[in-house]
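Undergrad: Below are the sequence and a predicted model; questions follow.
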Amino acid sequence: MESDDLFVNVNKHIDAADERLVQLRDFFFKEFSTKAEFFVKVPGRVNLIGEHVDYSGFPVCPMALSQNILLAVATSPNNDDIIHLKNMQSKYKSFKCSIDHIKIELPKPGTYPGWHNYFLCGVKGILDYIHKMGDYPRKGFLVAVSGNIPPAAGLSSSSALVCSAALTTAFLYDLPLNKTLLATLSASSEHYIGTQGGGMDQAIAFLAKKGCAQYIEFNPVRATPIQLPPDAVFVIANSLAEANKAATSDFNKRVVECRIATKLLAKFTDRPWQDIEKLGQLQSEVLDVELEEFEALIKKHLTKDVYTKDELMSIFHIHEKEFEEKMLTPNTKDEKEFKLKQRALHVIQEAIRVEHFRHVTDNADDDDEEDAIDQMSELMKRSHKSLRNLYECSHENLEELIKISKEFGVGARLTGAGWGGCIVALTDSITTCDRYIATLNECYYDLMPQAKHLEFDQICFATEPQNGAEIFIAEFS
């Protein structure tokens, strides 16, 4: 039976008080001289704990934000097969192409992908899935985009655009709007842009529920609500250092190092390493050991701080071409050194922290809520320390925000891939939250020239869990 738990919600009512939707409706009509037939909303997300573990197969604890991607959509009145894209932000150029000639342009080193490429990832992922089931009619469509998720800030702006495109295409082509299927397809679709993510962003985009975070597991994707302590208030602070995962090889190199660590551990424990890709798969399915026991195996077998490419080829008894095909990605094929021990230890220790975090939230009640928040804060602090020291994905701006947070007395950590972007901090009341935000403004943002040209409530704000992706098809009322 179709229910909101399994399928994306299709709303019959649009609130005319929603200013962004009204503005998007009017923009769409101005640009295309026709009315939008439906609207799509996909939220950004903040990951509370569980960073850089989803692509290794371990659970995460994100929640959806109020910031989102909005689309206004209509089928092409010309009955052509052209996708027409317009963005309300003038810095993003308009784009169009045939659905039969979708070309996703990978970014050159040090550059960001064109915004439309993320949209095309979502369209292509759904069309490729439909094509496997047979031929399909060619439907062109018109799309106007409005987004208020800060770009390159670790809040999933790119993935939200991919997911919104996938949901739009699925709805246009009458594909059943199953949340887990759409999350899975969206995750694989984003690989077209060259980023080897693990699926967290797409899962929370579709599976989020208002009022709670989600404990998300993979293979298969499933979500369990996490009730946060009532007085817990999460604050997101943007470091204003932008970091796009597809613009450099940093993110993919971490994925590669985890993959190589998995295969090396499998070989050292006499398991068939060729077909084992993820640390989570090796731990739970192949070795069938507890997380702490797996951590001990990492420390026992991965003894070197740095492994060279030549050394690894010798251990695996393979030539360079096979090593690159089995282990690397196109933008990491020139890498010569790999930090396997550090990356694997972060992943397994972070997976342990996620389980502790969930245990704390599951057992928090009115009598020990303060203690629960203290424990959650401490886990977030340890998570950031590991991301800085073992995963090496922090940034000087992030470290300054963490320093201010520590001096104020709240637990905080980078959220998202890192190398810039945002931190997430946990405060114990609205009053503490307000004082903390004021402190960040005084000690950080007032000293950042670029912050003076931005809306403060868009770069530093308290947040609470929101719903996942939705479709609106009715007239405004």
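TA: Received the coordinates, thanks.

Undergrad: from here on, contacts and neighbour counts on C-alpha atoms
TA: OK.

Undergrad: who are the neighbours in contact with residue 433?
TA: 233-235, 427, 462 (C-alpha atoms under 8 Å, 6 or more residues apart in numbering).

Undergrad: let's go with 7 Å and repeat that
TA: Neighbouring residues of residue 433 by C-alpha atoms under 7 Å, 6 or more residues apart in numbering: 233, 427.

Undergrad: Residues contacting the top helix by length along the chain, please?
TA: Secondary structure of the chain per DSSP state H: the longest helix is helix 340-363. For helix 340-363, the external contacting residues (C-alpha under 7 Å, 6+ apart) are 49-50, 52-53, 58-60, 226-229, 257-258, 261, 291, 295, 298, 302-305, 372, 376, 379, 383, 386, 390-391.

Undergrad: That one: what's the following helix or strand?
TA: Following helix 340-363 in sequence order, the next helix or strand is helix 369-389 (DSSP states H and E).

Undergrad: Pull out the buried residues from that following helix.
TA: Across helix 369-389, burial judged by 16 or more other C-alpha atoms under 10 Å covers 369-370, 372-388.

Undergrad: Residues touching that helix, excluding its own?
TA: Contacts for helix 369-389 (C-alpha under 7 Å, 6+ apart): 49, 229, 232, 346, 350, 353, 357, 360-361, 364, 393-394, 410-414, 426, 428.

Undergrad: What about the contacts of helix 340-363, which are in strands?
TA: In strands, judged by DSSP state E, the following of the contacts of helix 340-363 are found: 49, 226.

Undergrad: and the contacts of helix 340-363, which are buried?
TA: Here, 16+ other C-alpha under 10 Å leaves 49-50, 52-53, 58-60, 226, 228-229, 257-258, 261, 291, 295, 298, 302, 372, 376, 379, 383, 386, 390-391 buried among these.

Undergrad: The strand or helix carrying residue 412 - contacts with which helices or strands?
TA: Taking DSSP H and E as the definition, one finds residue 412 inside strand 411-415. Applying 3 or more C-alpha pairs under 7 Å, 6 or more residues apart in numbering; DSSP states H and E, we find strand 411-415 packed against helix 369-389, helix 396-408, strand 422-427.

Undergrad: next, the one to line up against it:
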Amino acid sequence: MMHCNILKFIIFLIQIAKNGQSKHNRLNSKREGKDRAVNCAILKKNNNHNKNLYQAMLDWDRNIIALVVTVVCVILTITWVFVKKDDNVLVQEGWTKQMCDVKRMQEIVRMFGKKFEGSKPEFMVRSPGRVNIIGEHIDYCGYSVFPMAINKDIMFAVSLQRVTGETAKKQNGGVFRLSNKDKAFEDITLNWQELCKMDRAKLLTEKHWSKYVIAACVGVIDIVSKRAQDDSMTEFFATTDLNVLVHGVLAKGAGLSSSAALICGSVVLLLYVLDQLKNLTRTDIAKLCMECERYVGVNTGGMDQSIVMTGRRNFAKYVSFVPHLDTADVLLPQSKNEPYVFVICNSLAEHQLTDDLGTRNYNMRVIECRLAAVVLAKALKLKDWSTVQTLRDVQDRLFQAGHKNCNHNHDISNEEMCSQLSGLLFKCMNLLDSEPYTLEQIEQELFDNDNDNDNANDKEEKQDDAKLDAKLSQLFLAGLKRADDVVAKIRQHKFKLLLQQRALHVYSEALRVVQFRKLCEQHLESHNDNVVAHMSDLMNKSHLSCKEQYDCSAEQLELLRNVCLEGGASACRLTGAGWGGCVIGIVKCNKLQDFKEHVQKHFYANFPSVPLDAMFETSPADGVCIFKTEDFAKHIS
């Protein structure tokens, strides 16, 4: 629609140019006619150069029109590449095979009828997975990331059924029936009234797969109860059964964000049936989904929910979190002489965001980064250092201090951002200890040398480990789910905290993201055939930082990465937090078949059972969308 309007605008400008020229000619025809005739007579007698000028004078109106068209076409091209997709369109007009292939659609409808007494779905929601091309573990530190939605997804088939009388009385109102195509995941029936009253804290210990859908339910209930101007939600819950079949082709624990896809799809379908999508943008819904995932104890930075909601076909996304959540479409560069594809390979080691102790890995890294930010801020003697929450806060406050007339450090050029990040890398190396910190060392550094004059009672209190940990959480870890539990187990098991290494990864990875985006934008102008080599170099450096500075790789994942590089991938890095899961590689199209055969022979052949989609090519896909039964019924009959 937008591009049709732009084309109409081009035609309008051309017409203006023609009309303007015609009017100008009519008003000055007598004087200009004589002048032009004289000039033309003179020019005809001159050399070839003057003949060209003569022709130019006769056709000057045509050249002006051509110039107008050229300028507007340039504007159209820039708009096509960089303008944002309409942020509000969730219900798609029509259905395409890119959303879901016909065979799978037929299977979904058949399974839905089998699960729900022969009924048919009224609409479906498609929620894609994602891969992060570059920018690992920096979203929760305030830095931009570079993901894309992929063509693997979770589909939700949905129908509504009105209940009254004895049925409603027996069920105590409406219910939510949730089923999964995978038999390993048990079906569950949830009562709406019980969901409304549910203790949110219970989700932290819930083990059933439905906890992500339940988290979506309580999140939607909370926001709708605040927005609703009437009792429509209460009436819906009292009189409506909701039947949902989940049909996913995203491997669980593969690091492709199946949890975010499950939450985002659930949130959208619930908002849709409650008629609450109006006035909500995709970004608004992404923020709601972030809060929902925190109900299950994951201190998400927001990358997964943002790309799942706002993904766009053929475009990666530059997702920013400061000063607010924002996304920008970026066209990935392609080499003319050596085109490439992205290939996702599953290490078959399910990625673990927590270990057996329930503390290390993901949430542990979040806390390490938060503490690194506070310790670094104090070492830099920043004003109000104790209120710093992220490593991005440190950057903003440090460099804002040098710009008295500037209220923020957000609207800066790529060059300035790179300069600031490079400076912070040196400061981390000089001010943070390369040796592991103990919890006691951190507490001593943050509490013993502050500007407060602690009295004797305070000093006695500091000797109590439990009270110290509580003070640490209250002052510096506010807002982080399960922070108290993690801190307690850090002390119990005497875990060492590598603050310098975590900060070095965050700042260097943020720098690589800026460089990667700059590379994409420059290539659109220069068409540099070395672009694949430059992209690959940044992605490979990203992986090494994840492995060495952030310690989030895994033995089986490293083995797979080495096989991929040996098989012809120019780049290969972990994606999706790490600790198992998948790698993403860049493979030139002319080497793709050889690459697949090599990985199959030297990696997957060693396993007795391998999923069919353990290795697949992908390209940027659309974010969450809704399509109605009538849009695809004719394709599956």
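TA: Structure's in. What do you need? Remember, it's a predicted structure, so these values are computed and weren't measured experimentally.

Undergrad: quick one on the thing from earlier: how big's the offset between the longest helix of structure 1 and structure 2?
TA: Once superposed with structure 2, the aligned residues differ from helix 340-363 of structure 1 by a mean of 0.7 Å; criterion: mean C-alpha distance after the TM-score superposition for structure 1.

Undergrad: Show me what counts as buried in that helix.
TA: For helix 340-363 of structure 1, burial by neighbour count (16+ other C-alpha under 10 Å) applies to 340-355, 357-358, 360-361.

Undergrad: cool, stretch 615-627 of structure 2 as well?
TA: Neighbour counts over stretch 615-627 of structure 2 (16+ other C-alpha under 10 Å) mark 615, 617-627 as buried.

Undergrad: Does residue 16 of structure 1 touch residue 477 like I think?
TA: Yes: look at residue 16 of structure 1 against residue 477 with C-alpha atoms under 7 Å: they come within range, at 5.6 Å.

Undergrad: how close does residue 352 of structure 1 sit to residue 197 of structure 1?
TA: 20 Å (C-alpha to C-alpha, to the nearest Å).

Undergrad: Revised request: answer the last question for residue 140 of structure 1.
TA: Counting by C-alpha to C-alpha, the gap from residue 140 of structure 1 to residue 197 of structure 1 is 29 Å.

Undergrad: Name the residue in these two with the higher neighbour count.
TA: Neighbour comparison, residue 140 of structure 1 and residue 197: the larger count goes to residue 197, with 23 against 20 (by other C-alpha atoms under 10 Å).

Undergrad: if I pick the counterpart of that one in structure 2, what's in contact with it?
TA: Counting by TM-score structural alignment, residue 197 of structure 1 lines up with residue 300 in structure 2. When contacts are counted by C-alpha under 7 Å, 6+ apart, residue 300 of structure 2 touches 140, 290, 294.

Undergrad: what lines up against residue 184 of structure 2 once you look at structure 1?
TA: Taking TM-score structural alignment, the alignment pairs residue 184 of structure 2 with residue 91 from structure 1.

Undergrad: Wait, a helix at that match?
TA: No: applying DSSP: H, G, I helix; E, B strand; the rest coil, one finds residue 91 of structure 1 to be coil, outside a helix.

Undergrad: How many neighbouring residues does it have?
TA: Residues near residue 91 of structure 1, counting by other C-alpha under 10 Å: 7.

Undergrad: whereabouts in structure 1 does stretch 593-603 of structure 2 align?
TA: Using TM-score structural alignment, stretch 593-603 of structure 2 pairs with 434-444 in structure 1.

Undergrad: which residues touch the most centrally placed residue in structure 1?
TA: Note on structure 1: the residue nearest the mean C-alpha position is residue 201, at 3.0 Å, using C-alpha atoms, centre = their mean. By C-alpha under 7 Å, 6+ apart, the contact set of residue 201 of structure 1 is 156, 159.

Undergrad: sec struct for it, please.
TA: Residue 201 of structure 1, by the three-state scheme (three-state DSSP), is helix.

Undergrad: Apart from its chain neighbours, what residue comes closest to residue 223 of structure 1?
TA: Spatially, and ignoring its direct neighbours in sequence, residue 223 of structure 1 is nearest to residue 216 (4.5 Å; C-alpha to C-alpha, 6 or more residues apart in numbering).

Undergrad: Please pull up the equivalent of that neighbour in structure 2.
TA: In structure 2, the residue matched to residue 216 of structure 1 (TM-score structural alignment) is residue 319.

Undergrad: Which residues are in contact with that match?
TA: Contacts of residue 319 of structure 2 by C-alpha under 7 Å, 6+ apart are 144-146, 303, 326-328.

Undergrad: So how do I select the buried members of those in PyMOL?
TA: PyMOL command restricting the contacts of residue 319 of structure 2 to the buried ones, with burial defined by 16+ other C-alpha under 10 Å:
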select buried, resi 144+145+146+303+327+328
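
Undergrad: hmm, which of the contacts of residue 319 of structure 2 are common to structure 1?
TA: Among the contacts of residue 319 of structure 2, the contacts conserved in structure 1 (both residues aligned by TM-score structural alignment, their matches' C-alpha atoms under 7 Å) are 144-146, 326-328.

Undergrad: would you turn those residues into CSV with distance to residue 228 of structure 2?
TA: Formatted as CSV, these follow (distance: C-alpha to C-alpha, whole Å):
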residue, distance to residue 228 of structure 2
144, 34
145, 34
146, 36
326, 26
327, 28
328, 31
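
Undergrad: what's the closest of those to residue 77 of structure 2?
TA: residue 328 (15.9 Å; C-alpha to C-alpha).

Undergrad: Need the three-state assignment for the closest residue to the closest one other than its chain neighbours.
TA: Nearest residue to residue 328 of structure 2, sequence neighbours excluded (C-alpha to C-alpha, 6+ apart): residue 318, at 5.1 Å. Assigned state for residue 318 of structure 2: strand (three-state reduction, three-state DSSP).

Undergrad: show me where the stretch 51-200 of structure 1 has strands.
TA: Ranges of strands within the stretch 51-200 of structure 1 are 61-75, 82-87, 95-98, 141-147, based on DSSP state E, counting those that start in this stretch.

Undergrad: Return the most buried member of those.
TA: Among those, strand 61-75 has the highest mean neighbour count (mean count of other C-alpha atoms under 10 Å), at a mean of 25.

Undergrad: That strand: how far from the chain's middle?
TA: 13 Å (C-alpha atoms, centre = their mean, to the nearest Å).

Undergrad: Thanks a lot, catch you later.
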